[in-house]
Structure formats: structure tokens, C-alpha cells
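> sequence unavailable; structure follows:
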């Protein structure tokens, strides 16, 4: 059988079973194992086992359950409530201030833990009712929470970045450093969008009336709520970027910070610890199964020499190397509408990375483009995760079409941010080059 026909059958089978709604791990693993057997026979399974064993020996892998556990603890500690009150007091007097403050809180939350859902659920529960009560347009408020929550995978630490590093072999520390400036860039772009829109349409996000605004003593007292989150961020990111700790060691320190936070906010209970551990086991188990399936996929993809075919197709894309990179971004954007980021990563990276490196592009820079695309995918209809996280906590009066409509301008802001990082790669590469 020719390479073209084998590759078509392979990827066609993957898409067919994914469309049927079967679990990603079973589709990736099952189809790959079947194709491996008919391509190389029973001995090919040793290749899969060898790759899985190599991954399981990776010390970096331990960081995933630690960062997930840290996020599960922080979600219940009351940190989000204290942060929102502080932002409410400081930014409520500005048009759109509560929405901008919500995005900044999401950025702080993102710098404390490595997943997206925690900030969306927290702000959907705390910030959204407050904004709606004060006359904010529901679409403006919902969109701000959606894009803010997506920052959890771009601003380090990030579980997605750890998985990217495991699959591509790049440094986790460099990926974390590379995500800082693009993450801050997106926060600034979203803030500019909200400010400009509220300037021309002040009725969308009215400022708090003077009698509800806080006095300076109260504002200054509220700043105490930022000290603990900043301490956790310094403990995690500072220790990595200063070279004091590896990402895995920093994740353990972050767990300690999250537990201290729960004690300070008087939220620590054995039930909290039990629930956080149970959810961590569940999420980590899912990630591990998908990772195992990815190795089967990678082995099958390499064994049928599909890489040669894909590279040949990419070479014929008009626009040269940059045309290839742009086509890759379009493919990632479209996939993010229907698949979860881990699935997209495991399906595309074995195909894309050899091409990216052969064209002379920095894999760290490409990794940041990939993560920004996944962040946009978290809020892109019809299957963006943040859309469903938010639907679970909004009032019944807000429908799914409302949430879908709210993200449109914010998706465009995210695409602008992606384009800026593409045009100016130094935004992603400056910190890794300086720190490492």
C-alpha cells in the first residue's frame, strides 16, 4: 500500500472516530496500535512500550499533578474573593474598570496555577454577578471572564507548556519564561479594547457612582490581599527563573504556598484536601492515558513514513516558510474549535515540529504561538472549554448563545496578539535568551 493511501486511511480513521464522540485516548491509542500491527507486526509494540517507559522516567512529569493540585486548592481558598474586592475598590470608579480588573485577577490566578478552569469558575461566581448588578453589558462581562480564564495556560506555570516540553524536548523553564511577555501583552490588549469600547459606548460599563467609591485608607488596606498571591508567584516563577529550583521542585513549593493560603483564609479542612486530591487524581489520570496514546500515535506516524509525505505537502504551500507557519496557525485555530488542547497537541506536534525546525524557526517561539492558539480555542465556539465552565456558574437568564456572542470581539483581540508575537518573535524569545 502506498504512503499516500496509508496516511489518508490513518488520519481519516482518527477523524471519523473522533467525530463519533469516542474518548480521545482510545481513538489515538486504538487506531495507532491497529495501524502499527498491520505495518510492522507485533514487534512494533515494543517501540510504543519503550517510548512510554522513557516518558515515565521523566522527572518533569511529576510537575503536572502538583500544579493541578495547587490549582484545586487555590480554587477553594478565598484568594479570588479577596483579589476581586481589591480590584473592585481600585478600578470601580473607571468605565469598564470592573471588567479590566477581572482580566487582571485572571492573570494573577494564571501566574499561581497552571490550568484555565479555576479562574473562569471563580470569576464567573464572584465578578459576573457584581458586574451585572452594576449595569454592565452581559456580553462585555462574559467575554472578559472567558479570555481572562484562558490566560491560565499562557502565563506560567502552565500544564500545557509542560506537556509541550515533554513532547518536543524543549526546556520547560524556557517555555515558562517565554510565556510571560506574551501573556502580559494579551492582558494589555484586552484592557485597551475594553477602555476604547467603553469610551465610545459608556452605557456598556458604567463607572461606580461617587458614593460607592472607596476612600484611600480602604484602598490601601485592600492591597494586603495581593501580598499572598504575589508571594506564591514569586515562590513558583521566581525560583524557576532564578535557577534555584526546577519546574517540578517549584510546583511542590507552589503546593505549599496554596496550603498556607488556605490556612490564612481559614478555609483549610481535611475535606478540602480530600476533594482537591480526588480531582487531581482524576485529571492526572486522564492526562496520562492521553500521553500514552500519543506515544502510540507517534510510533505509528513514524513507522509509516507519513512525515515525508506531510513535509512534501508543506513545501508546496505558497509564501515559503512564513506561509507554512501561517497555514499551521490556521489549522490549529480550526482544530481548537472542536478538540481539546491536549488532543490537538498530540495529533499535530509530531507532524509540525520536524517541519518547524527544518525551516529554521525557534521551537520555543512556535510553542508560544501554539499555546496562544490553544488559549483562543478555550473560548471559541462550539466546544471551547471555558464556554461550558462559564455556563455552569452563570444565572439561568444567560443562555449559551449569549456566551457564544460574547467571545467574538475577544477572539479577534487574541488573534491580534497572536499576529504581534508572530511578527515580533523577540516578545517570546527575549526572556528565555536572557535568563537561560
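Arrived safely. All values derive from a computational prediction rather than experimental measurement.
> only C-alpha atoms from now on, for both contacts and neighbour counts.
Will do.
> the residue nearest the centre of the chain and residue 38: what is the separation?
Ranked by distance to the mean C-alpha position of the chain (C-alpha atoms, centre = their mean), the top residue is residue 153 at 2.4 Å. Computed as C-alpha to C-alpha, to the nearest Å, the residue 153 to residue 38 distance reads 38 Å.
> use this one as the comparison:
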């Protein structure tokens, strides 16, 4: 039997090497799987097992919410409902220093609860808000930073497609993990707002004031009831149906699609193009994700079959690190990996190793899963390859460099770290709402 450290070096090292030479992630997984099957699972017989694993991995019911939440979010954006919400929040905020930055945070929080996708959230906000902010004389960090911060909220605020995928791969209750992010997500949005307030106080010229025509209270109430309240009802229906046990995450995703489509139809914003685009976007992302899951299912089994998973658990427990120190080491690993690869790949590589370790330390798995999701949110904006950095760079003003985008994201990353520390100190922030289910 090969030593577990050699096994893990072959499997993890080979995978990172394959990515480093430019192989697509899924192809890299399949290549290392074939090598591992011949080394640890008896060659040709293991190939049959690999194919069987892949079929079982993607046919699980737990993954069904992924395409549904993606369709719901894409339909929300492409039908024009997102623009209506943004315009309504703009009116309701009124005269306020750095109002466009606050508008970005507020809208991003609402969009996160209706899209489930950080990339879509960031792209939408960047396209709509950056030109207006630049026209109003906002400095780049006051325009770019709030978009990156609020864009990442979709990782933890339900319905998060990344949370569904994480829960499925880690064997965590998906409904509980989804609603666990609600309270921390709102706290994080408050942290972002406090940060904007401090930045505007330190440098008022970073977000100059401008004339804004006051809107009568009666008109504000009408705008709220017409453009905001229906979205709040949809959010409550999706999250509340999971929380109360009225619907499974899959059923709540279907409910969300019907609700968004009905609202778009009511506003005469539903057309064939929006429906086709929403389905095509969801199919593309779902297909890519499921392909990676197919490849990773055998990878996880290889880690277990070769003794790498159990060996790592024995090694980690022998170090006599406390649970908190072990948790911080996991977070540090995700932080480093986030500099070089996407979130799905990170989960597929680390969860087969992290989950047995977390279970051996008797962590509350929903609490642990939320902390890992927060670290994945951080990794969206860590240079040099954070995905949101590239999305934001693509919609930034001409002449904006990637280091400028990364610098604008830094204070918002620190806010996430502050929230992680708070969740570690007060676990009930993550477990209170799931305990009501």
C-alpha cells in the first residue's frame, strides 16, 4: 500500500500541474482520475467504476436546484426587472452623501437574493452603475469597491447556487445551508455601508454630492409598492418556503421561476428573447458544473481509496491543533487556492479532504460550511485570478488597471474577514435560522 502522503502528492500535485500547463479543469480531473484508477483501483476495472461514479454524482436530486436558481436569476436580469428595482431604490434613497455607493450595496443585496450568481450580480451592477458614477465624479475605488463587495453577496445570501453545490458535495443539508447565509449576508451588507460612510467622511471628494430632485412621500410609497414590494414577496416566498419546510430547495427554485416570470408578464417585460437567454445561460453554466462534478466524484473516491483522506485526518489530529486553528488552516488554504483557480475547482479539490477533517472535529457542518462559503466569497476577489476582478475590469472605465480594481476590493475583503471572525465567535449567527426549520 502506497504511503498516504505520496498518494496525495500524486493526485493533488498532478491536478495542479495539469491546470498550470493550461489544460481545462474538467480535462485535468479526468486525466488524473485515469492515472489514479490504474494506480489505486486495479486499472481497467476501475474505469467502469469511474463511469458509474460520474453517473451517480450528477443524477442526485440535491443538484436539481442549481439550474432552477440560475434560470430564475437570469430571467430576473434579462427581463428588465432588475433595472426597475435599481431605479426604484435610487428614488427611495433620496439625498445622501455617496448615495450611488449606497445604492449599489442596497441593490446588490436585493439582486443577490434574486439571482444566486455573483458573476451575474457584478456584471449587472458594473454595467449599470459605473458609467453613472464616473459621470458624477466618483473616484474609482468608490465606484468599483461597492460593486465587488455586493456582487459577492450572492455566494451566501439565498438562493445561492454555490451553496447548493457546496452542500451537495459536502453532504450538508442544502436547505439549512441556504438559509444560514441570510443573517450573515445582511450583516455583511451593513458592514459595507459603514465602510462607505467612513470612506466618504475621510474623503468627501471621493463621492461628490449632486442635486437630486426630492420625491413626495406619496410617490415614494407608490414606487415601493409597485417595484420593490413584489420582489420582496418573491424573496420571502423562495427563502420562506425552504425555512418553513413548505418546499424543498428544488421546489422553491421552481416557485421562484414561476413568480419572476409572472411578475415580468405583469410588467409586460417577458418576451421570447429573455426566456431563451435565461435558459441558455442556465444550461451553459449547469453543463460545465455537472461535467466537473462527474470528474470530481472519482477523484474524491481515489483520495479515500488510496488512504489519502484518512491519512490527512490522522496527521492533522496528531498535530494537536485546536479546532479553531484547524479551521483557520482550511481557510488559509482556500485563500491561497483562490488566487489561482475558480470556486468550483477549489471545492472539488478540497472538500474530499476537508469534510472528513471537519467531521472528525465535530464541527457543526452548517456553521463550518458557511465559513467555507465566506472564504470562497473572498477568493472571488483575490488577485491575480479572482473571477470578479476580471468581470469588474471588463466594465470599468477605460484606462483602469487590474491592480486598481484589486486595491478597491481590499477593504471589502477585510469586511468579510471581520464577519468570519464574528461567526467563529458567535456560531448562532449561522445556526439560529436553520434551527427554526
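That came through, no problem. As the structure is a prediction and not an experimental result, all values here were calculated from the model.
> the residue nearest to the centre of structure 1 maps to what in structure 2?
By TM-score structural alignment, residue 153 of structure 1 lines up with residue 155 in structure 2.
> check contacts around that match.
By C-alpha atoms under 8 Å, 6 or more residues apart in numbering, the contact set of residue 155 of structure 2 is 116-118, 161-163, 373-374, 376-377.
> ok, residue 399 of structure 1 next?
So residue 399 of structure 1 contacts residue 391 (C-alpha under 8 Å, 6+ apart).
> show me what it lines up with in structure 2.
Checking TM-score structural alignment: residue 399 of structure 1 goes with residue 401.
> cool, and residue 336 of structure 1?
Residue 336 of structure 1 maps onto residue 338 in structure 2, by TM-score structural alignment.
> what's the closest non-adjacent residue to its match?
residue 379 (4.4 Å; C-alpha to C-alpha, 6 or more residues apart in numbering).
> could you do residue 345 of structure 1 as well?
residue 164 (7.3 Å).
> from the contacts of residue 155 of structure 2, pick the one nearest residue 6 of structure 2.
residue 376 (27.6 Å; C-alpha to C-alpha).
> where does the aligned residue in structure 1 for residue 304 of structure 2 fall, secondary structure wise?
Using TM-score structural alignment, the partner of residue 304 of structure 2 in structure 1 is residue 302. Using DSSP states H and E, residue 302 of structure 1 maps to helix 270-303.
> so the match of residue 336 of structure 1 is in contact with residue 376, correct?
Yes - judged on C-alpha atoms under 8 Å, residue 338 of structure 2 makes contact with residue 376 at a distance of 7.4 Å.
> can you name the residues that contact the residue nearest to residue 437 of structure 2 when sequence neighbours are not counted?
Leaving aside its sequence neighbours, residue 437 of structure 2 sits nearest to residue 243 (C-alpha to C-alpha, 6+ apart; 5.1 Å). Applying C-alpha under 8 Å, 6+ apart, we find residue 243 of structure 2 in contact with 175-176, 179, 433-434, 436-437.
> quick one: which of the contacts of residue 155 of structure 2 sit in helices?
118, 161-163, 373-374, 376-377 (DSSP state H).
> tell me the SS of the residue nearest to residue 345 of structure 1?
Under DSSP: H, G, I helix; E, B strand; the rest coil, the three-state class of residue 164 of structure 1 is helix.
> before we move on, what about residue 135 of structure 1?
Secondary structure, three-state DSSP: residue 135 of structure 1 is coil.
> the residue nearest to residue 338 of structure 2 matches what in structure 1?
Aligned partner of residue 379 of structure 2 by TM-score structural alignment: residue 377.
> for residue 175 of structure 2, same thing?
By TM-score structural alignment, residue 175 of structure 2 lines up with residue 173.
> ok, that match touching residue 247?
Yes - checked against C-alpha under 8 Å, the pair residue 173 of structure 1 and residue 247 is within contact range at 6.6 Å.
> more crowded one of those two?
residue 247 (28 against 23; other C-alpha atoms under 10 Å).
> nearest spatial neighbour of the more buried one, skipping sequence neighbours?
Using C-alpha to C-alpha, 6+ apart, the closest residue to residue 247 of structure 1 is residue 240 (6.0 Å).
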